[in-house]
Each structure stands twice: as structure tokens, then as C-alpha cells.
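> Next comes the sequence, and after it the predicted model I'd like to discuss.
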Amino acid sequence: MKKAIIYWFSEAEGGRKAPPTGTEYYPTTEILEDGKVWSLGIKFDRTNPTQNKMIDNCEVCFLFDHAPQRLLSSNEELIICEGPHKVGKMVIK
């Protein structure tokens, strides 16, 4: 698992009213270069909350071994999707 930070898109931006409240979350991400959609496993770090409710610290991994693991390198950005909706941007630490 890699450490990351998620910047949630507001409802006005087509995102969420509020971030998920649990400790685990399983969205998808679309890889623009090949148009494929991949499932992600995310565990939120609820021990060090940020001051901004629309930002979350987390750990992330792909749910499949053959996923493009290179995209979990430092400073890479992934768009978080719930179905067809883009709800956030993740930056790998």
C-alpha cells in the first residue's frame, strides 16, 4: 500500500457532499492513457485528520496484481470515480 492524499470534489463540482465516513473505501480510477478502469482499495488514516473536511490522508493499492502499479509512484495523480462520477483527485506521496 502507498500513502496518498485525496482532495474531494465538492457537490457543486460534481463530487460528493462529504467524504466517505468509514475506514475502507473501494472506488475506481480511469487510466486516461489506455481508457481502462481499475478498482482501488483505500484505507483512510482517521488518526491524523486534516483541518479541511474535503481532504483525506490514506493508503491505497490496486485490487489486481496486473494493474499498472507504476501509477502508485510519488507525485502521480489519479482521479477517484464512483460509477461515472469523478469525485476526487488522489496524489501519491
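Perfect, I can see it now.
> CA only for contacts and neighbour counts going forward, please
Noted.
> quick one, what contacts residue 55?
Neighbour list for residue 55: 5-8 [criterion: Cα atoms under 8 Å, 6 or more residues apart in numbering].
> What distance do you get for it to residue 92?
Residue 55 sits 13 Å away from residue 92 when distances are taken as Cα to Cα, to the nearest Å.
> same question, residue 28
The gap separating residue 28 from residue 92 is 15 Å, by Cα to Cα.
> I'd say residue 80 and residue 42 touch.
No - in terms of Cα atoms under 8 Å, residue 80 does not count as a neighbour of residue 42; the distance is 10.6 Å.
> Find the residues that touch each one of residue 55 and residue 92.
With contacts defined as Cα under 8 Å, 6+ apart, the residues shared by residue 55 and residue 92 are residue 5.
> In addition, the following structure is provided for comparison:
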Amino acid sequence: MPTLLHHPLDPSSRLARLMLAEYGVPVDLEEVKPWLRDPDFLEINPAATLPILVDDKGGQAVGCLAVLHMIEDLYAPTSVDGLLPTDAGDRAEMWRLFEWVNAKAQ
């Protein structure tokens, strides 16, 4: 089962949790308080940002965009389209909207 290092109030962590829930992926949630600068956490991500997704094989994605891509690559259902559009123009528009919303949330 993958593990998501997150904080409940972090907008990027919230987005990762939402995407995992949409795909029905069971996940272990490990709450991290990045402002405490725990050495074990800083070893994974010296920038002390969230979210971080660790897959079943120990692979890690650090940061919101990397986590979203990892979720899409590993867990998107094959029976329906994933949440990320396959068309380049549609995907560019999705990322534009993502950047706008994500910047406003922080």
C-alpha cells in the first residue's frame, strides 16, 4: 500500500488525497509537520515541502506535480480516462488552471 506524507491543511496534500480517493487507491496517510524540520523528513525532501508519495516498491515522488503524475501513472483506472487529459492542448489548459488555483490557495 502506498504512503502519502501530508499535512491535512496543505492545499497540495489535499489535492493528492482527493486524486487518490477518486481512483479508489487505499493509502497510508502519514501526517508531517514540515515546520518542525524533522531530520528523517528532511532526508527525503530538504526543501521541507509536501506532499510526498512513496509507492509499494519504495519509489518516491516529491512535490505536488510529481505526486500527481505518479498517481496517474500507477493508479489511473484502465476502464475510464484518467484525470489528466491525453490531448496535449487539453492537458496544457488543465495545467494552466491547476497553476492558477494552486497559487491562489497558498
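Nice, I can see it. Note that this is a predicted model, so its numbers are computed, not measured.
> tm score of chain vs chain?
The TM-score (TM-score structural alignment, normalised by the length of the first structure) is 0.29; 55 aligned residues with a Cα RMSD of 4.7 Å.
> just to revisit the earlier point, among the contacts of residue 55 of the first structure, which one lies nearest to residue 60 of the first structure?
For residue 60 of the first structure, the closest of the contacts of residue 55 of the first structure turns out to be residue 5, at 9.4 Å, with distances computed as Cα to Cα.
> residues touching that closest one, list them.
For residue 5 of the first structure, the contact set (Cα under 8 Å, 6+ apart) comprises 55-58, 90-93.
> Let me know the closest of these to residue 24 of the first structure.
Using Cα to Cα, the shortest approach to residue 24 of the first structure within the contacts of residue 5 of the first structure belongs to residue 58, at 9.4 Å.
> surely residue 88 of the first structure meets residue 6?
Yes - at 6.5 Å, residue 88 of the first structure and residue 6 qualify as touching, with contact defined as Cα under 8 Å.
> picking up where we left off before, can I get the contacts of residue 5 of the first structure in CSV including secondary structure and distance to residue 36 of the first structure?
Conversion of those to CSV gives the following (DSSP: H, G, I helix; E, B strand; the rest coil; distance: Cα to Cα, whole Å):
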residue, secondary structure, distance to residue 36 of the first structure
55, strand, 26
56, strand, 25
57, strand, 25
58, strand, 23
90, strand, 17
91, strand, 19
92, strand, 19
93, coil, 23
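> Would you convert those into CSV that also reports distance to residue 38 of the first structure?
As requested, those are arranged in CSV below (distance: Cα to Cα, whole Å):
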residue, distance to residue 38 of the first structure
55, 22
56, 20
57, 20
58, 18
90, 14
91, 16
92, 16
93, 20
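> Kindly give a single ChimeraX line that selects the buried subset of those residues.
If you want just the buried ones from the contacts of residue 5 of the first structure in ChimeraX, going by 16 or more other Cα atoms under 10 Å, the selection is:
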select :55,56,57,58,90,91,92,93
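> Against which helices or strands is the longest helix that the second structure contains packed?
Among all segments of the second structure classified by DSSP state H, the helix with the greatest residue count is helix 88-105. Contact here means 3 or more Cα pairs under 8 Å, 6 or more residues apart in numbering; DSSP states H and E; on that basis helix 88-105 of the second structure packs against helix 11-22.
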